[in-house]
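Participant: Below are the sequence and a predicted model for it; my questions follow.
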Amino acid sequence: MARLSLLRSSLLFFLIALMCLVEVSLAGGEGSLRPDQCAPACDYRCSKTSHRKPCLFFCNKCCAKCLCVPSGTSGHKEECPCYNNWKTKKGKPKCP
């Protein structure tokens, strides 16, 4: 009887862990930022551009998908492959 209870507990733990893993993989994110951390990270990322409004729009969109924003105000995109590799229909970088 104790063995069956242990088996059920182990199976339940395994299923919960699997559901968490699926949830993370469906989010599409690769980085360690939480969605609520995107706005401040993008605010800094776009702080030196003259095109602040579109920069913030696309940075936040990219951060929501990738959960990552490269350090600095430009460059360093290799830090976030998802952010770096997301392209427009014309093949240009989507993320600032």
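Facilitator: Cool, the structure landed.
Participant: When you work out contacts or count neighbours from here on, use the C-alpha atoms and nothing else.
Facilitator: Fine.
Participant: Please, where are all the helices along this structure?
Facilitator: 2-27, 38-45, 52-66, 81-85 (DSSP state H).
Participant: export these to TSV and tack on mean neighbour count and distance to residue 72?
Facilitator: TSV is the format used below for the helices of the chain (neighbours: other C-alpha atoms under 10 Å; distance: least, C-alpha to C-alpha, whole Å):
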stretch	mean neighbour count	distance to residue 72
helix 2-27	11	25
helix 38-45	18	6
helix 52-66	19	13
helix 81-85	20	14
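Participant: A further structure is provided below for comparison with the first:
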Amino acid sequence: MDYKKLVTYFFFLVLIILPFMLLPATAAPGRVGGMEVYCGSRCRGRCAKAGFQDRCIKYCGICCRQCKCVPSGTFGNKHQCPCYRDKLSSKGKPKCP
């Protein structure tokens, strides 16, 4: 096999594989992109009635990514996600909204 054919095959292979490497993560649970989508939608629902929605969504997102769950509803129901319920701030108060 000569050098030109080898280079041609190499570039052909790169053109086939490269698009799959550049695709964003899908919304499958467990993947980073999927968890972002899951947490974003769940936290927007959880913080719908919050006075400071941006702060609520920020802390809910942090808790969701660490715990991989968000309690249902806009308030309470923290028994559904013990990790979310038990997270405390540096001041000893509940961290997750």
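Facilitator: In hand now; what should we look at? Just so we're clear, the structure is a prediction, and the values are computed from it rather than from any experiment.
Participant: Just the TM-score for the two chains, thanks.
Facilitator: Remark: TM-score between the superposed chains equals 0.64 [TM-score structural alignment, normalised by the length of the first structure]; 64 aligned residues with a C-alpha RMSD of 1.4 Å.
Participant: Same list, the helices of the first structure, but as CSV with distance to residue 75 of the first structure please.
Facilitator: Shown next, in CSV, are these (distance: least, C-alpha to C-alpha, whole Å):
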stretch, distance to residue 75 of the first structure
helix 2-27, 25
helix 38-45, 10
helix 52-66, 13
helix 81-85, 10
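Participant: Quick one, which of those gets closest to residue 96 of the first structure.
Facilitator: Nearest to residue 96 of the first structure among those is helix 52-66 (6.0 Å), distances taken as C-alpha to C-alpha.
Participant: Next, the angle from the closest one to helix 38-45.
Facilitator: 130 degrees (axes from the mean of the first three to the mean of the last three C-alpha atoms, to 10 degrees).
Participant: what does helix 52-66 of the first structure rub up against?
Facilitator: 27-31, 35, 38-39, 42-43, 46, 49, 68-69, 80, 82-83, 94-96 (C-alpha atoms under 8 Å, 6 or more residues apart in numbering).
Participant: Where does the helix or strand hosting residue 14 of the second structure end up in the first structure?
Facilitator: Applying DSSP states H and E as the criterion places residue 14 of the second structure in helix 3-22. Aligned by TM-score structural alignment, helix 3-22 of the second structure corresponds to no residues of the first structure.
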